[in-house]
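Asker: need a 3D model of the following:
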Amino acid sequence: MAESLPYLSGSEIRDKFLKFYESKQHKILPSASLISEDPTVILTIAGMLPFKPIFLGQQKAPQPRATTSQKCIRTNDIENVGRTARHHTFFEMLGNFSFGDYFKEQAIEWAWELSTQVYQLPPERIVVSVFQDDNEAFAIWRDKIGIPAHRIQRLGEEDNYWTMGATGPCGPCSELYYDFHPELGDENIDLEDDSRFIEFYNLVFMQYNQDAERNRTPLENKNIDTGLGLERMAQILQQVPNNYETDLIFPIIKTAAEIAGIDYSKADEKTKTSLKVIGDHVRSVVHMIADGISASNVGRGYILRRLIRRVVRHGRLIGIDGNFINKVAETAITLSESAYPAIREREEFIKNQLQSEESQFLKTLERGEKLLAEIINRVGTFRAMRSESFRETSLQRISGVDAFKLYDTYGFPLELTQEIAEEQGLTVDVEGFEVEMKKQRGRGRDSHETIDLTVQGSIDKLAEHIHPTEFSGYTELQATAKIEAVLVEGKTVETAEVGTEIQLILDSTPFYAESGGQIGDKGYLSGDNLLIRITDVQKESGFFVHYGKIVPQSGSLRDRGTVKVGDTVNATIDRASRRRVQANHTATHLLQAALKKIVDDSVSQAGSLVECDRLRFDFNSPRALTPDEVKQVEKLVNTWISEAHEADVNIMPIEEAKAKGATAMFGEKYGDEVRVIDFSGVSMELCGGTHVHNTAEIGAFKIISETGISSGVRRIEAVAGAAILDYLEVRDKVVKELSDKFKVKPEEVSERVNNLQAELKATQKELEVIKQELAVAKSDGLLSQAETVGDFKLLVANMGEMDAKSLQSAGERLQQKLGESAVVLASIPRGGKVILVAAFSQKVIKEKKLQAGKFIGGIAKICGGGGGGRPNLAQAGGRDASKLEEALETAKKQLIEGLS
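Answerer: I've put the predicted structure just below:
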C-alpha cells in the first residue's frame, strides 16, 4: 500500500509539523544556534537542549507550549555516515514541547493525528513502543487510539526510559515506528530490524525527578519533550531507500557526482558511500559556519575542520582533483535558504572559509603523501636490515599508529594507504589502526556527545530553592546583599572559616560575571568581623558565583572571620579595575566599527577578550590587514575617542534592534529583548557588558599586533585607557636600555640596529666562504683514503665538527672527484647532534640498486634519528652521538656488500 502515501518535500514536512502544532496553541520558535549555551556540550545535539534550563526549573517558560525545527550536529557515530541508511552528522529535529501544561494523553493523540491525518501514514503501518511499566501510555494507545495490543511493544529502560543525567527530570518514552514490510505479519515483531522498521517520532513523558540514589519522585509540573526526525519522515513519504536520497540531501550528492563525472544510479557501493558522506557533511559545515563557527584545532572548530577535510578526502576518493567544495556548498545553501535565510546572507563568508580550508588541506594531503613515502622507505629499510630479533610480519607492514596518523592528521583514507602500500609489497596493521580509531571515538564521545546535567552539580540543585542572582552592576558599584549559598570545593556548606577558598552566591550583586569576553569583576565582600577578597565571578545557570578567599579583616589571625548562609554583606567592586575593563570593552566596539569601515563591511566578530590591561578582538577575514590598514583603523578609533561620543543604552525587542542596524555577534543566543549600546551612530551593538559613558573616558587606543590564529580568522591585540601608560612605560624602558647600550640617541636606535644587522650578515657570508674553503681542503685530503670495491670507489669518513651545509658540499665534491663511487660522511657540530650525508653515483644507483636517501635514513636510525633525500644525494641526522662509530662501521659494511 506504499503507493497511497502522499509525496511531501522536506520543506512541506517541516512546515506542516510547525503549523499543526501552532493550531494546537503552540508558539513556533526559531531554531537555536548550533553553538550550544549549555556548558556540558559544545554543539546543539538535541531538540530539547535549548529548553534544558526550563525543564530544570532554572528559567520560567516564556509560554506553556512551544514547537521548533531544531538544527542539530552529532559526530559520535561519524564513521557510520554514508554506510547506514539513517546516520547523519547534521539533522533537523522537529519537536513539540509542553512546560507543565498538557501531558500523555494529548501528546499521544496529537502525535497520532499528525502521523495519520496530516502525513497520511496508513494506521496499519505504525507500530508503537512504550516503557515496560508504563501502563498508562499502553492503555491510551490501545483504548483511546485503537492500536491492537500486539502492535504495542513493551521495552525496557535501556530503550524506552529517558533521563537527563544521573540526577534530574526523567520519564518513560513512547516511540512510533513505520513498517516498510507489513506483509511479513504481526508475529514476532522485532523493532531492532531497521530494514523493516524505522523509528520516526519519540515522545518523552517527563514526570519524575531522580536523585543520586536513583529514587524517582513525581514532578509537580510534568513536561512533554518530543522529537520527529525530518530526514526520516522524508524517507518514508518520498519512498526512497535511505535518508540520503531524499530531496533534503540528494541534490547535494547529485552535484558532487556531476563534478566527478559519475552516474549515481550506476555507481558501486563504495562510491555511493563517499557521495553520501559529501552530501551529509556539506550540510553540516554550511550551517556551522553560518552560525559563527570557524575552523580551528580545538573544540567545535576542530569538528568543523574535520568535517571539511572528510569532504575533500572523499572527493579525492571518487576522482575529484582540486577545489570543488564551494560548488557543492552552493547547492546546500540553495536547499536551506528558505528555512534558514541567514545561510544566504552569510554565503560569501561561508564560501571564503570553505575555500581557504579546502586549499590548505589539499596542501596537507600532499604532505601526507610525502610522509607515507617516508614511512614506506623506513619500513623497507628495516626489512633490508632485519635480523633474527625481528619478526618478518612486522617488517612487511605499516603500523596502525602510522596509518592512523596519516588518516587523522593528513586525511589519508585507510584504503588509500593500503593501496599504495600493496604496490610496494607491504601491508597495513588494520587492527592497530582500529585500536587508535576506537581511542579517538572515545575521546569524541567523552568531550561533547552526551547531555550530562550533573556537571554543574551543586549549582543545579540550588535552582530548586533559590532564585537566580539579580545584577545591579550597571548602575551600582556597591550594594548590600544576602548570602544565599556557600560552596567549598564545589560542595554546598553552611559555614566557612578564615583562610578558606570559597564560592558564594548572593541574592543580588554589583559584580559583573564573566560573559561576552569580558572578565568578571574583582573586589570585596565585607561584614561584621569578615572580609572576603573576590578574585573572579562566573555565571552558572543564572547564578553569579563569586570566587574568593576569607581573610582576617584586621590582618590578625585572632580576628577569625566566619561566613554563613543568610549573612548580609556589603559588596564592593574594585572601581579602578572596572574602569580599565570598561575602557577596553568599549574600545572593542569601536574597533569592530572601524574594521567594517576601513577593511570590509562583512567583517564580523569571532571572539574577544576584555581584561584590565589589554583587549583581544578576533574577527573573520580571508586575508591579513596591510600595515596601512592597521594604521587607519587605529587612527579612526582614536578620532572617535577624541570626539567624545555619548553612550546611549536601551533595552528593546530584538527585531527593533536589528531594524535599527545593531550589530550582533553571530552564533550568540539572544532573548526577545536585548540591551543595545549605541555611541552616537559610530557603533551600535547588542551587548550585556559594562562600558564607559563617553568615548573620551577611554583616553587613547593603541594596536599592538595583528595576526592570523586560524584559517579565515585574524586577531588584533590592543591596549586602551590607563593600560597604554603601562605599555608605553615598558617600551620606553627598552628604548632607554638600547640607547645606553649602543651609545646613540633614542631616535637613532633603529638605524644602529640596521647597521649591526648588515655587518652581521656580511660577517656571516665571509664565514660561510671560509667554511666552504675549509671543507674543500679537508675533503680533498680524504681522496687518498678511498677504497676500491669491484668497479667502484668507497669512502666512509668522520669530518669532525663540520656544519650540515659544508658536509653536504664535501660529500658531493668527493663523489664527483672519485667518479663511480659511494661516499658517506658524518660530523658532530656544536650542539652534539649527528649529521650524516650520502652521495652515490648514477652507476651505483642503477646497477647496484642502492639509493642514498633510503640508505642513509636506515643508518641514521642507529644514532636514534632518521632522514632521507634523493637517490644520488641525501642527508640524515641522529640524537645519539655515542653511536656514530657503530653507524659508520655498519654503513661501510653494507656498502662493501652492496658494491661487491
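
Asker: can we go C-alpha only for contacts and neighbour counts from here?
Answerer: OK.

Asker: part of a strand, is residue 381?
Answerer: No. Secondary structure of residue 381, determined by DSSP: H, G, I helix; E, B strand; the rest coil: helix, with no strand assignment.

Asker: these two touch, right, it and residue 859?
Answerer: No. With contact defined as C-alpha atoms under 8 Å, residue 381 does not reach residue 859; the gap is 9.1 Å.

Asker: more neighbours, these two?
Answerer: The neighbour comparison of residue 381 against residue 859 (other C-alpha atoms under 10 Å) goes to residue 859, with 27 against 19.

Asker: you'd agree the more buried one is in a helix?
Answerer: Yes. Residue 859: assigned to a helix according to three-state DSSP.

Asker: where do the strands of the stretch 801-900 of the chain begin and end?
Answerer: Using DSSP state E, counting those that start in this stretch, the strands of the stretch 801-900 of the chain run over residues 821-827, 834-840, 866-869, 873-878.

Asker: among those, show me which one is buried the most.
Answerer: Ranked by mean neighbour count, these are led by strand 834-840 with a mean of 29 (mean count of other C-alpha atoms under 10 Å).

Asker: so which elements touch it?
Answerer: If you count contacts as 3 or more C-alpha pairs under 8 Å, 6 or more residues apart in numbering; DSSP states H and E, strand 834-840 packs onto helix 804-818, strand 821-827, helix 852-862, strand 873-878.

Asker: run this one through as well so I can compare:
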Amino acid sequence: MRQKFLDFYAQRGHQIVESASLVPEDPTVLLTIAGMLPFKPIFLGQRSPEFKRATSSQKCIRTNDIENVGRTARHQTFFEMLGNFSFGDYFKEQAIAWAWELVTQGFGFPPERLVVSVFQEDDEAYGIWKDKIGVNPKRIKRLGEDDNFWVSGPTGPCGPCSEIYYDFHPEKGDKEIDLEDDTRFIEFYNLVFMQYNRDLDGNLTPLQNKNIDTGMGLERMAQILQNVPNNYESDAIFPIIKTAAEMGEIDYSQADENTKVSLKVIGDHMRAVAHCITDGIRPSNVGRGYILRRLIRRVVRHCRLIGIYEKQGDKTLVTPQIAEVAIALGESVYPNLRVREAVIKGELEREESQFLKTLDRGEQRLEEILAKMQASGQKTISGQDAFTLYDTYGFPLELTQEIAAEKGLLVDLAAYEVEMEAQAERSKAARETIDLTVQGSLDQLAEQIQSTEFLGYSQLTTAAVVEVVLVSGKPVGMAEAGTAVQIILDRTPFYAESGGQIGDRGYLSGEDLLVRIDDVRKDGDFFVHIGKIERGTVKAGDRLTAQIDTACRRRVQANHTATHLLQAALRKIVDESISQAGSLVSFDRLRFDFNCPRALTPEDLAQVETQVNTWISEAHSGDTSIMSLNEAKAKGAIAMFGEKYSEQVRVLDFPGVSMELCGGTHVSNTAEIGAFKIVSESGIAAGVRRIEAVAGPAILDYLNVRDAVVKELSDRFKAKPEELPDRITTLQNDLKSAQKELEALKGELAIAKSDKLVDLAETVGDYQILVAEIPQVDPEALKTAAERLLHKLKAGAVVLASVPEADKVSLVAAFSPEVNKKGLQAGKFIGAIAKICGGGGGGRPNLAQAGGRDASKLPQALESAKKDLIAGLG
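Answerer: All right, here's what the predicted structure looks like:
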C-alpha cells in the first residue's frame, strides 16, 4: 500500500521524500505529529522549496489521546501518514481528481462505498466533487470549521479541507449518513487546501501561493483493504500482538476484551518505542524522553496484567523479545531499526528492569490504599495518597490514574497539585547553599526590594545600591571582611548564569570596601552576586560600584558567539536537522551538545572548524534586536528545544551566518573572536553528540599547554617537533618486533619444556593421554606446546596448564580426531575443567583454551581432567 501510494504520485511528477526523524526541526513541537511537519517552513514561506511537488510516507507519533489506544478501532500512538504535497503548483481540482483516481482505480474502492466531506462554505470543492468527479450529492457532506478547516496555529497558513470516508455498511443507504458513526465510517484521506493566511485579528487573506497538503493513514488503509475489524489486526501491528500473546500463552481469538486491549497497547506502543529510540530519543523524566519512558512503562504494565511474566518467569525481561518483532516488521522501509537494534534492546532492558522494581513497591502500596477505600466506600484516591505513591515509591501519577479508572475510581488531582507545591516549598527550605536557599529568603523580601535592573549588554561598570545582604542564604544586617556573602543590587552589569553561559566575575567596591564576586545566579527577577568580602563591611543601603572582570567577559563572549557559529556550521556541513541539546559557555572553553544520529568523521570536524574560522575571518557584524516570538520564528531564528521563551525575545543575528534566540553576551563582530579550535567530539547519549572547543584568548592557553607537551617530548626523544611522529612510529615498530621476538622465545621455551613431558604420557586403550602443568608459560605458548605434543602422541588427548601470573590460570586441550569420535570435544571438556578454577572457556572440538582465577585449585582441576579422559576413553 505504501509503495503503491508513492509510485502513483511519483508518476505524476512528485519527488519521493524519505520520512523525517520523529525528532522534528521545529522547536515548538516535541515530536513529528503529521506528514506536513517537515515541510512547515515551506508552507510558512521561511524556506524555498527544492521541488514543486512531493510525496512521502512519514512516521508520526501522537499521544494526546493515549488512553484510547486499544479501546477504539483506530487510535494509535505511532502511525505512518502517506501524503502528497503541492507548493504553489496544482490546487483543488487536480488534488481531488488524483485522490479519487488513486482511491477508486489504484486501491479499487467501489465509489458506492465512499463518502466525502467538505467545509460548509467551500462551494468550489463541493462543485468539483459533484460536477467534475460525479459523486452523488447525497454522499457529499458539508461540515463546520471544527471538522473541515485546517489551521497551523492561531496565525499563519490555513484553509478548508476535504476528507474521504470509507463506508463499511453501504446497505444502510444515503438518507441518514452520520460521519461521526465510527462503526460505519472511517476517514482515511484528508485533502487540505492551504489558500489563506490568518492574522492576529482572525482575518483571512488569500495566499499568493496556494498549497496542497494531504494525509492518508496507512494503518487505516490496511484495516479496510485487509478486511480486519481494527487497525491493530492488520499486518502492520498484529505480528507484534501475536508474539506477545504467545509469550503469555494466550489465544487472541478467544481472549476477553480487557486482554485484547492490553495486547493492542503492547503492539502499538512497541512500534512507537522502537522508532523513538532509533531516532535518538532516550527515556528520561522530561520532554520527549518522558513520553518514551511512559510508553515503555505502559508496555511493561500491560505485560504484567495479562500474565506474560508469570509464563516467562518473573526475572525474564520480555520487552526486547517483543521489540525484535517490531524491528523485523519495519526494517525493510526503515533500515536504521536493525542498525540500532542493540541500542533499542539495551534501553528497553534498562527501563524494564528499573520499572519492574518500581511496580512491585508501588502496586503493593496502591493495593493497600484501594483496600482501605473499598472498606470505607470511598470513590476518589486522595491527593496525599497519590503524591506518596509518586514521591516515595516513584509510581507515576498517570499510572495511578489508569489503575484507578479501571476500577471505576478517580484521583483528586487538585489536592495532588497542592502536595506537589508543598513539596517544592519543603525542598527550598531544606537547601543549604546560597544558590539553593536564597529563593526562600527572597520570597519573603520580594515585597520590600525591587527587582535587579540588568545593564550588562551595554555597560561593564555601574553605580549601584545594595538591596540586601545574605549569609548562608539568610538576610543579615551587616557582613564583615572574610565573610562569604550573597548580595542583591538594584542594578548590575554582571551577567547571571543562564542559557548555558556562566555568570560574570568581578568586584563590588566602595569607600574602604572590596567584595570579590566569583559567580552570579538569577532567582526570578533578582541577580544574586556570590563572593567574599576582601576588606571593609557591607550592609543594605550602601552605595558602591559594580565592576565586571572585562578580560573574563571578553573570553566568555568569544566562546558564546563561537558556539552559535559552531551550530550554524554543523547544520550547514553535517546535517540540516541538527539541533542544540545543551551547552556550556565558560571563560576557558565551550561545550556544545547536539542531536545527531551518527558520529562525526575527522573530515566533518575539519570542515566544521574551517567554516567557523572562515566566518570569523570574514568579520561579520552582529545585530541584536527585540521582537515577538512569532516574528522571530517567522524570520527563521533558531530556538533551543525545550527552552521557555517570553512573548518578547532577544534575537542575535549575524546575517547570512546565524540567527538565534539568545539572552547571552556576545562579540559585536565575529573578527573579535580571533580563532576557533575543536578539542574533542564524542557521544554522550543515544543520538546526542558533544563537541568541546576553545575560542578567542582561551586558544592561547590551549596552545601553551600543547606546546609544553611537545617540547618535553622533543627533549625526551632528542628530535625536532616535526620529527616526533616518525620517531614514535619507529619506536612502536621496534617495540612490536621485540614483542614478537619475545613471544617466539617464549614459544621455544614452552616447546623445550614440553618435549620433556612426552615420556609422561599414559596409555588408555588405543589412546595416549597427557595431563600436565608447565610453569610460567603464557596462553599462546601453551597452545603451541599442546599442539606439538599431540602431534607426537598421534591418537590421543593433551591437557596442559600454567600459571603465567599470580592467581591467573591458563588451560588448553588438544584432542585428535579419534578422540573426537569417542564423543569428547575439547571446547566442552576444557570449559568444565576451568570452572573448578573459578573460570571458563571453550573452543573447537579439536583445540580449545580456557582460563581461571583460583590457582590453588589447579591440582584438583588437572586430576579431574585426567579422570574424565580415562573415563571417556576407557
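
Asker: hmm, back to that, between the strands of the stretch 801-900 of the first structure, which one is nearest to residue 595 of the first structure?
Answerer: Judged by C-alpha to C-alpha, the one of those that comes nearest to residue 595 of the first structure is strand 866-869, at 46.3 Å.

Asker: next, the mean deviation of the closest one compared to the second structure.
Answerer: With mean C-alpha distance after the TM-score superposition for the first structure, strand 866-869 of the first structure departs from the second structure by a mean of 4.6 Å once superposed.

Asker: tell me the SS of the most centrally placed residue in the second structure?
Answerer: Centre of the second structure computed as the mean C-alpha position; nearest residue by C-alpha atoms, centre = their mean is residue 281, 2.1 Å away. Assigned with three-state DSSP, residue 281 of the second structure falls in the coil class.

Asker: contacts only, for the nearest residue to it once chain neighbours are set aside.
Answerer: Excluding the flanking residues, the one nearest residue 281 of the second structure by C-alpha to C-alpha, 6 or more residues apart in numbering is residue 289, at 6.1 Å. Taking C-alpha atoms under 8 Å, 6 or more residues apart in numbering, we find residue 289 of the second structure in contact with 281-283.

Asker: present the residues you listed as TSV; the columns should include distance to residue 788 of the second structure.
Answerer: Converted to TSV, the contacts of residue 289 of the second structure look like this (distance: C-alpha to C-alpha, whole Å):
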residue	distance to residue 788 of the second structure
281	55
282	54
283	55
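
Asker: between those, which sits nearest residue 623 of the second structure?
Answerer: Nearest to residue 623 of the second structure among the contacts of residue 289 of the second structure: residue 281, at 34.5 Å, using C-alpha to C-alpha.

Asker: ok, that closest one touching residue 687?
Answerer: Yes. If you go by C-alpha under 8 Å, residue 281 of the second structure and residue 687 touch, sitting 6.9 Å apart.

Asker: check the offset of the longest helix that the second structure contains from the chain's centre.
Answerer: Taking DSSP state H as the criterion, the second structure has its longest helix at helix 341-376. Its chain's C-alpha centre and that of helix 341-376 of the second structure lie 23 Å apart, by C-alpha atoms, centre = their mean, to the nearest Å.

Asker: so which bits of that helix are buried?
Answerer: Within helix 341-376 of the second structure, the residues scored as buried using 16 or more other C-alpha atoms under 10 Å are 341, 343-345, 347-349, 351-353, 355-356, 359, 361-363, 365-366, 369-370, 373.

Asker: so which elements touch that helix?
Answerer: helix 257-278, helix 287-305, helix 319-330, strand 380-381, helix 383-393.

Asker: how big is the angle separating it from helix 257-278?
Answerer: For helix 341-376 of the second structure against helix 257-278, the angle by axes from the mean of the first three to the mean of the last three C-alpha atoms, to 10 degrees is 140 degrees.
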